[in-house]
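Student: Mind looking at a prediction? Sequence and model below.
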Amino acid sequence: MNSRKKIFNDPVYGFVSVPYGLLLDLIDHPYFQRLRRIRQLGLTPYVYPGALHTRFHHALGALHLMQEAIETLRFKGADISDAEAEAVCAAILLHDVGHGPFSHALEHALLDMHHEELSALFMEALNQQFEGQLSLAIDIFTNRHPKKFLHQLVSGQLDMDRMDYLNRDSFFTGVSEGVIGYDRIIKMLAVHEGELVVEEKGIYSIEKFLIARRLMYWQVYLHKTGMAAEQMLIHTLQRARELALAGVELEAPRHLAWFLKNDNNSPAEPSESLFHFALLDDNDVTAAVKYWAEAEDFTLAFLSRGLLDRKLFRLEWRNAPVTPDELDAFRRRVASDYGAQAVAEHFVYTGRESNRAYDDAEDQIKILFKNGDVRPITECSDVPLYTQIVTKHFICYPKQLGG
């Protein structure tokens, strides 16, 4: 890699160094700069006001941790060429480049694709622009590279993505339960038979990591107020799309309007979708919601005004699914309280969320013992306690309906 470096001052890690060359060129590209305008935690600032950090921050942080991991693994004898080191850094830098505005809300409301698929499309487009310089990074990102541990560093149970977002989200929300010993975990990493492993003295750091992940999901990522706000935004966008497809003229920034008016935007024609998506950010959605707060359609205006003024719906977690009778009763009350102009399906909604701290069916975390044995962490710690799937059901509705 180039010996000349650009320094970024990061609030979590201090100085982050990026070598001049491919990595800095990627950071300077408009696709990546767009991440400055997309908040990492979407609508979470409605709950934790400090959570205003961006996906740009997160990508740089994940890059920094990747650089630390490469240095550690090389010191322990792992065979990582300069080309592979640059490629795995490019892969982690671009892992979230396909994220849309407000976290996952746009995926649910307007797109037929997940952000991982969009990230892969962006990487292919960038690879053409950079004349094949990202081919190795794409192979690592898609797990086609023979050295599996490189992919595990980008996307695995102990990847640099998770390690950064737990630390960063904890820092900016003020939720201390998410703080992990990322530096110790990285120092405990090693490569054994081509796979990423953790030295046995790192077991307790891994347990702390898994506990932190579980707590952050239920305290931050799935916080009921943040979830209510996201559900409202999803239904705001869905209602806007229904109206746009019915021929109603709605004010909206150009690139958001394109997605509202196109019924099928799966990547049959990826170039046009990618063009518009690459110019979408949180500002477009915020501007549209401000316009729609004054829309003639009651449902669209009600939802938009609620988002602007933080008049959020109530979300109740349940241990069992909401019954059809209860849902119907809530929706009948919408017509009673708000009149026929209210579209009940956008006022009361149900769903469920599942989470487990450690998925032992996925790529397992393996522990390397001093005698050379390698065993899954589930066999040598209390991690089985964290493999249980916790599923919660919810109903979301205007607080006025709850009495």
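Tutor: Nice, I can see it.

Student: switch to C-alpha atoms for all contacts and neighbour counts from now on
Tutor: Noted.

Student: For stretch 196-204, list every residue counted as buried.
Tutor: Under the neighbour-count criterion of 16 or more other Cα atoms under 10 Å, stretch 196-204 has 196-200, 202-203 buried.

Student: residue ranges of the strands in this protein, please?
Tutor: In the chain, the segments counted as strands under DSSP state E are 5-10, 14-19, 189-192, 195-199, 314-318, 349-355, 366-368, 374-376, 390-397.

Student: what's the longest one in contact with?
Tutor: So that's strand 390-397. The contact list for strand 390-397, computed with Cα atoms under 8 Å, 6 or more residues apart in numbering, reads 228, 231, 313-322, 347-356.

Student: Those, buried ones only, as a ChimeraX selection?
Tutor: Those of these that count as buried under 16+ other Cα under 10 Å are selected in ChimeraX with:
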select :228,231,313,314,315,317,322,347,348,349,350,355,356
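
Student: Make CSV from the buried residues of stretch 196-204 and add distance to Leu280 to it.
Tutor: Shown next, in CSV, are those (distance: Cα to Cα, whole Å):
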residue, distance to Leu280
Leu196, 36
Val197, 39
Val198, 40
Glu199, 43
Glu200, 45
Gly202, 42
Ile203, 42
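
Student: before we go on, here's another structure to hold up against the first:
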Amino acid sequence: MFELLAEKKVMRDPIHEYIHIQYKVIWDSIDSPEFQRLRRIHQLGPTFQVYHTAEHSRFSHSLGVYEIVRRMVEEVEGVKEHLSEFERVAVMLAGLLHDLGHGPFSHAFELIQNHHHEYYTGQILLGESNIHQILAKANINLPEAVADIIAHRHPNKLLTQMISGQLDADRMDYLLRDAYFTGTSYGQFDLERILRTLRVADDKLVVKESGIHTVEDYIMARYHMYWQVYYHPVSRSFEAVLTSFFRRMKDLYHNNPISLAGYDMFTPFLRDDIVSIEDYVAMDEPAFMYGMSMCKKHPDQILSDLARRLLTRDLFGYSDIDNEKSIVEMKKKVEACGFDAEYYLTVDRAKQQPYQPYRGKETSLIWVMLKDGRIRELSDVSVIVQAIVKGEDKSDRKMFFPKKCVEVNHEL
């Protein structure tokens, strides 16, 4: 048995109205330093450079994911009966803590690291951290169970499906939350209807046939959010400059470590070895921006210029790539302007398919329960999803460069 709070806690939320908390281990986890750090990590990385109201954090998103998982456990027919109390608490904690390992500017930070955020999430949960002590105090097996659910290692695939599938609590919260805070309508879908039409069958989540249209709306919302918000070229431009900034810093460090003496907040991330948990959780966006402001005065002109660009939003321009020859031509223009193309010309490709059909891994699929009780994969019964699956994957390949090197007219 897990200890309950003397009185159930509620937290106001613009997406879910209220976040409901009744277990002490969940409340204590929210108060942990590792989770509170997520207040200082933007949910959408550099997207606030485009949508000025996109200032929401990984903290609020993580609470939202927890709330959707809690509702799945409490409200979706068949879920509660299939899970022990230990599994119910573990999966709610997995929803809450799934983003613990995100670094500054979220996915942009991963471009310059040797490991993805999932790796550091596992290290924080299983290593010497406050959150590990909180979970282990509640149940010695809890840290490993939570880490296994997040890492897709848990034997009960229903738990993994709730956290990380193609119709999961993570995606459902970030679509609604990101649409709300960017002021766009692309990510809207009927969460209430989806939860009402979910069931458990064959030890996995399925959608009743009557919920197909709502799930189709959800998939289309995801498609539009990726191309209108997540893959916005200005956000990608910020990531291009940020990546160049950190590559330059790494190059300077490896050539002459003394050249970066005094920039201690960055040093753990410049080495080739694994960053310690202590150093990793100490790095949030305010710390990163402070270090960047120091770099603006660095004697290396490339590093200082890239830092200035990030701090003043003097980002790179961009253009579509017609062929490989256009990259060669742009490199010549960049160098003719006096820039080192190694840091001032970046090629990036954005690619996304809103639904992945069966490719050998069943846990990530969306399953539909037909009126006769048969269970089919979504793309077998939805004309809209069939068209998406059979169509070509949309991709967008761009190059990013200083705007002075060529005339560009972008709405930034």
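Tutor: Perfect, I can see it now. Just so we're clear, the structure is a prediction, and the values are computed from it rather than from any experiment.

Student: TM-score them against each other, please.
Tutor: Comparison of the two superposed chains (TM-score structural alignment, normalised by the length of structure 1) gives a TM-score of 0.91, and 389 aligned residues with a Cα RMSD of 1.9 Å.

Student: on that earlier part again, which one of the strands of structure 1 lies nearest to Arg241 of structure 1?
Tutor: Arg241 of structure 1 lies closest to strand 349-355 among the strands of structure 1, at 17.6 Å (Cα to Cα).

Student: can you count the residues close to the equivalent of Leu52 of structure 1 over in structure 2?
Tutor: Residue correspondence to structure 2 (TM-score structural alignment): Leu52 of structure 1 is matched to Glu55. Burial of Glu55 of structure 2 is recorded as 18 neighbouring residues (other Cα atoms under 10 Å).

Student: hmm, back to that, closest one of the buried residues of stretch 196-204 of structure 1 to Ala87 of structure 1?
Tutor: Once Cα to Cα is applied, the member of those that ends up nearest Ala87 of structure 1 is Leu196, at 17.3 Å.

Student: The closest one: what's it in contact with?
Tutor: 148-149, 152-153, 189-190, 365-366.

Student: Just the buried positions in stretch 18-27 of structure 1, please.
Tutor: For stretch 18-27 of structure 1, burial by neighbour count (16+ other Cα under 10 Å) applies to 18-19, 22-23, 26-27.

Student: Quote the end-to-end distance of that stretch.
Tutor: With Cα to Cα, to the nearest Å applied, stretch 18-27 of structure 1 spans 9 Å between its terminal residues.

Student: hang on, the earlier thing: scan the contacts of Leu196 of structure 1 and report the most crowded one.
Tutor: Going by other Cα under 10 Å, Leu153 tops the contacts of Leu196 of structure 1 with 26 neighbours.

Student: Chain neighbours aside, what residue packs nearest to that one?
Tutor: Asp159 (4.5 Å; Cα to Cα, 6 or more residues apart in numbering).

Student: Map the one you found across to structure 2 for me.
Tutor: In structure 2, Asp159 of structure 1 lines up with Asp168, judged by TM-score structural alignment.

Student: now the helices for the stretch 1-150 of structure 2?
Tutor: 24-30, 33-36, 58-75, 79-82, 85-97, 107-110, 117-126, 130-138, 142-150 (DSSP state H, counting those that start in this stretch).

Student: export these to TSV and tack on distance to Tyr186 of structure 2?
Tutor: Shown next, in TSV, are the helices of the stretch 1-150 of structure 2 (distance: least, Cα to Cα, whole Å):
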stretch	distance to Tyr186 of structure 2
helix 24-30	30
helix 33-36	29
helix 58-75	18
helix 79-82	30
helix 85-97	24
helix 107-110	21
helix 117-126	27
helix 130-138	35
helix 142-150	28
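
Student: what's the closest of these to Leu175 of structure 2?
Tutor: Minimum separation from Leu175 of structure 2 across these (Cα to Cα) falls at helix 58-75, 10.1 Å.

Student: Which strands and helices lie in contact with the closest one?
Tutor: Where contact means 3 or more Cα pairs under 8 Å, 6 or more residues apart in numbering; DSSP states H and E, helix 58-75 of structure 2 is packed against strand 17-23, helix 79-82, helix 85-97, helix 157-163, helix 169-182, helix 191-197.
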